[in-house]
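Novice: Sequence first, predicted model second:
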Amino acid sequence: MHSTAVQDTPRAAGNQTAILAIILVSYFMILLDNSVVFTGLPSIRADLELTPATLSWVQDAYTLVFGGLLLLGARAGDLLGRRRLFLIGLALFGTASLLIGVAPTGWWIVAARGLQGVGAAIVAPTSLALITAHFTGEARSRAVAWYAATAGIGASLGMLVGGALTAWISWRAAFLVNVPIAAIMIFAARRVLTETERRSGRFDVIGAVCATLGMSALVFGIMESTERGWTDPLTLSALTVAAALLIALVLHEARAPQPIMPLRLFSHRERSGAYATRLLYMGAMIGFFYFTTQYMQDTLSFSPLQAGLGFIPMTAVNFAVAMAIPRLAGHISGPVLLLAGVVVTLAGMAWLSRLDPDGTYLIAVALPMLLIGAGQGLAFAPMTNAGISSLSTEDAGAGSGLINTAHQLGMALGLGILVTVATSANDTAGVAGHVSAALTGSSVLLGLALTVVLLVVIPSRRAEPAHNDA
């Protein structure tokens, strides 16, 4: 099939507000479960009498399957139709949420979390690809801004929702709430969304196997590093297998007629810079959520619900700034907005990293959170737009999959690195000292993201003055 600009894909005849609402609610639902489990883990452990190893897999099973299957989920949407696969993903996610909510044992909840990861790996890339299929021009810019805002606030609201439902009802409610949401979204999507054009051709089996197993091994190795260390034989073995499979993937994709991960996606400097920036940025942000929660609960003596509420300043500012992006984009280029966002986030993270055992919530946490929220609100939409820049129709699914892969891989890699940094801190400094060290590491990752924006993203845009942000 010849390549045509993705902007030429026909719009759905239905109401575009309804289309966007379906996509965003579905995307928000899966993002929520990335973090909602954090506040419920102590209750899950007590209720199901889980060992520490099994408890860790309640989160890791979701992360591993989600990250490992993203490229496969994106490619399947191109071949089977994105609306059809979107519905399948929602059905899997809703079913898995029900199974988690009624889980009687540890192995049951771990298996159900893995199934939930399969649904998430389908919905995440398909939702962004559906935006490229149903929106054009300014409408797409606004849709991407909403999508970016959803990605930005999903983690912080996950903490709040998880803490509230666990405190008021049960940890099970935090998962069961997905069941009616998924059912409503399936019903609405069937009525509102139109099917995208299906691509004919063979499925890249070798590429799918290498991508899925390679990404899974990479995520697994990074996750194991947080418990065993980077020099542990199991960690090193997983990372070695991952490297071998991902190298094989690149070599195969260079020759495959219909690759699962077209290497031409990386030939565009702005897109490649956006993938790298997102990986580094999300690595820093997972440290922010993971360690700031510990500081609020262990040092400031917040309850899980209070810790969730503690993220509201960041969430509110993030959302407000993200909604202003379409107006700002009319006067300021995307790369400059991205640059400003990373700089402001870095300033907030550097401030937050100075916390100590005697700090107060207002000065040590809330005020730097305002900067982090504003920076994320500025950065996410232009980062997402850069990631889908100049994509053809045939590459829309794969491009969306790579954005989400960078997002998930960045969080897994960032957490592995930052846990190592935190544990290397002097024990005499207590929790605050470990959290400060980790957030200093987050600041370094943001510094690297800033370097990528300055050296890759902005120069690439200057080389293409006619580029359209939409």
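Specialist: Here it is on my side, so go on.
Novice: When you work out contacts or count neighbours from here on, use the C-alpha atoms and nothing else.
Specialist: OK.
Novice: ok, which stretches of the stretch 251-400 of the chain are helices?
Specialist: Secondary structure of the stretch 251-400 of the chain, counting by DSSP state H, counting those that start in this stretch: helices at 269-294, 304-309, 312-329, 334-352, 367-387, 396-423.
Novice: To Gly221, which of those lies closest?
Specialist: Judged by CA to CA, the one of the helices of the stretch 251-400 of the chain that comes nearest to Gly221 is helix 396-423, at 9.1 Å.
Novice: Can you work out which other helices and strands pack against the following helix or strand past the closest one?
Specialist: Per DSSP states H and E, the first helix or strand lying C-terminal to helix 396-423 is helix 430-452. The contact analysis (3 or more CA pairs under 8 Å, 6 or more residues apart in numbering; DSSP states H and E) places helix 430-452 against helix 269-294, helix 334-352, helix 396-423.
Novice: could I get those helices as TSV with mean neighbour count?
Specialist: Converted to TSV, these look like this (neighbours: other CA atoms under 10 Å):
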stretch	mean neighbour count
helix 269-294	25
helix 334-352	24
helix 396-423	25
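Novice: Turn those into CSV, including distance to Pro465.
Specialist: Below are those laid out as CSV (distance: least, CA to CA, whole Å):
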stretch, distance to Pro465
helix 269-294, 12
helix 334-352, 12
helix 396-423, 22
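Novice: Second structure for comparison follows:
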Amino acid sequence: MPRPSAPGAGDRRKPLWVIIVACSVPMFMVALDNLVVSTALRTMAVDLDASTTELQWFVNAYVLSFACLLLTGAALGDRFGRRRIFVAGIALFTLASVGCGLADSSEQLILMRAVQGLGASAVMPLSLTLLAEEVPDKKRNLALGLWSAVSGLAVALGPVVGGAVVDGLDWQWIFWINIPVCLVAIPLVLVVLRESSLAGTRLDLLGMLLTTAGLLAVVWAIVNGEDEGWTSGIILSAFAGGAVLLALFVMWERRAPQPLLPLSFYRVRAFVFSNLVSASMYFGVFGSIFLLSQFFQIAPVRTPLEAGVLTLAWTLMPMFVAPVAGALTDKVGGGRLMALGLFLQAIGLSWINLVATSDTPYSRMVGAMVVAGIGMGLVFAPTAAVVLGSVGPQYRGKASGANNTVREIGGALGTAILSSVFVHYGDDRTAQGFVDGMKPGIWIGVAVVLVGALCALAIPRPRPEDNVPATVAGERESDRTPSSATP
């Protein structure tokens, strides 16, 4: 297996903050667009004469292509150059944003949103991989904490930016704002970050096809389960087809000369449990935030912008906590920090559920949101550090892609299941009806978050023997050659 440049092999004379900005700004743009559209859906429905199903696909088209192609985006970076594919992803995402802004029909917007997801699938995993390569080992966890803070800021600002744009401008501006970000990001990346790749790497084309098709079937079933019915024939068939394709993917990866996802990762306890933590957190927390962002618009009635501002007590906390958590990861242990963070999230969600009524004063909920936000910040950076630290340097791209895939699927599944529970027990016609549906959904989120906390406690402190061995099953030592790394 070809090897990359040494960890932290970037020009160490570059200020740490410049490297973090170069890696984080494109990731911020991608993460923001994962949330900002939801706030504008009602306005889009009027302007585009969109049906309820089409509105859902304005969100789902992005989620589907993004979640299903993350592994492929990381693999393309390993093969053709991580910086090159990173820049190509930024450019494609921005061109698709222009297409979204110019769309005058639902069909055009859905297509462009899918292309946005394609670009995002290259940006997100390679952002983390490039950061890990450019930063010296002793500063890596701090850098990951700051990177996580930027990611948390995107989560925080998504509803606010969406609400502000809808209230003050046309909905198209939620896409136009990506253009100046791109114009800054691409030159910054080309100047600050070095190119790196795994010389001699061959693409696992069959692995890409099987995993993309399998994940597409599973994620499609997740995002459509509520509308079609979880026991309907089409949903069960999609789950079954996805399971078969993913099983074939696993069988192929066991014999592939250069696998898309080395199965030896799953012999490393830290890697397995940190991925379970990611899936649990995104299931419980982001499914709950999906409901709470609507709760603040209906109990009592508020504008989207007002509701977005109220969620900042929760969503801004990771921006302050994540850098501290990153710096403490080696001293305290990533698993312990993740467990504490998930327990705090469970406390915050339970607190919200216990005080929520059709007219609860915001002052009674703000403390719970702060607690939950601190918990979120304690999970982001340690998870990234443990995932990257549990594999060898040459596998960071693949590990990042795998973790992002699990995370996105967990978030999609949480939103879909908690929404289904909400529909079963309540409705959005009245404030009380919304509370009746929201509470059982959030209790499920609490339960899943607690399961994630138990998984975090099972993560061992790092030891040299915990890393993935340099030679993965099916690879020959003679196949390993130095990587390319050019200024």
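Specialist: Okay, I see it. What you are looking at is a predicted structure, and each value in this text was computed from that prediction instead of being measured.
Novice: returning to that earlier point: nearest to Thr226 of the first structure, of the helices of the stretch 251-400 of the first structure?
Specialist: Using CA to CA, the nearest of the helices of the stretch 251-400 of the first structure to Thr226 of the first structure is helix 396-423, at 5.1 Å.
Novice: Which secondary structure elements does that closest one sit against?
Specialist: Short answer (3+ CA pairs under 8 Å, 6+ apart): helix 396-423 of the first structure packs on helix 52-80, helix 106-134, helix 205-228, helix 269-294, helix 367-387, helix 430-452.
Novice: Highest mean neighbour count out of these?
Specialist: Of these, the one with the most neighbours on average (mean count of other CA atoms under 10 Å) is helix 367-387, at a mean of 28.
Novice: For Ala129 of the first structure, find the nearest of the helices and strands packed on helix 430-452 of the first structure.
Specialist: Among those, helix 396-423 sits nearest to Ala129 of the first structure (CA to CA), with 5.5 Å.
Novice: relative to helix 269-294, how tilted is that closest one?
Specialist: Interaxial angle, helix 396-423 of the first structure versus helix 269-294 (axes from the mean of the first three to the mean of the last three CA atoms, to 10 degrees): 40 degrees.
Novice: Superposed on the second structure, what's the mean shift for helix 396-423 of the first structure?
Specialist: For helix 396-423 of the first structure, the mean deviation from the second structure after alignment is 1.1 Å (mean CA distance after the TM-score superposition for the first structure).
Novice: out of the helices and strands packed on helix 430-452 of the first structure, which comes closest to Glu253 of the first structure?
Specialist: Closest among these, using CA to CA: helix 396-423, at 12.6 Å.
Novice: can you tell which of the helices and strands packed on helix 396-423 of the first structure is closest to Arg462 of the first structure?
Specialist: So among those, helix 269-294 is nearest, using CA to CA, at 10.2 Å.
Novice: how far out from the middle of the chain is the closest one?
Specialist: 9 Å (CA atoms, centre = their mean, to the nearest Å).
Novice: With stretch 355-367 of the first structure instead?
Specialist: 27 Å.
Novice: next one: stretch 415-428 of the second structure
Specialist: Offset of stretch 415-428 of the second structure from its chain centre (CA atoms, centre = their mean): 23 Å.
Novice: Please dump the helices and strands packed on helix 396-423 of the first structure into TSV; it should also carry distance to Ala329 of the first structure for every row.
Specialist: TSV is the format used below for these (distance: least, CA to CA, whole Å):
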stretch	distance to Ala329 of the first structure
helix 52-80	28
helix 106-134	18
helix 205-228	34
helix 269-294	17
helix 367-387	9
helix 430-452	20
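Novice: Which one of these lies nearest to Val179 of the first structure?
Specialist: Nearest of these (CA to CA): helix 106-134, 11.6 Å.
Novice: angle of that closest one against helix 52-80?
Specialist: Using the same axes, to 10 degrees: helix 106-134 of the first structure against helix 52-80 is 30 degrees.
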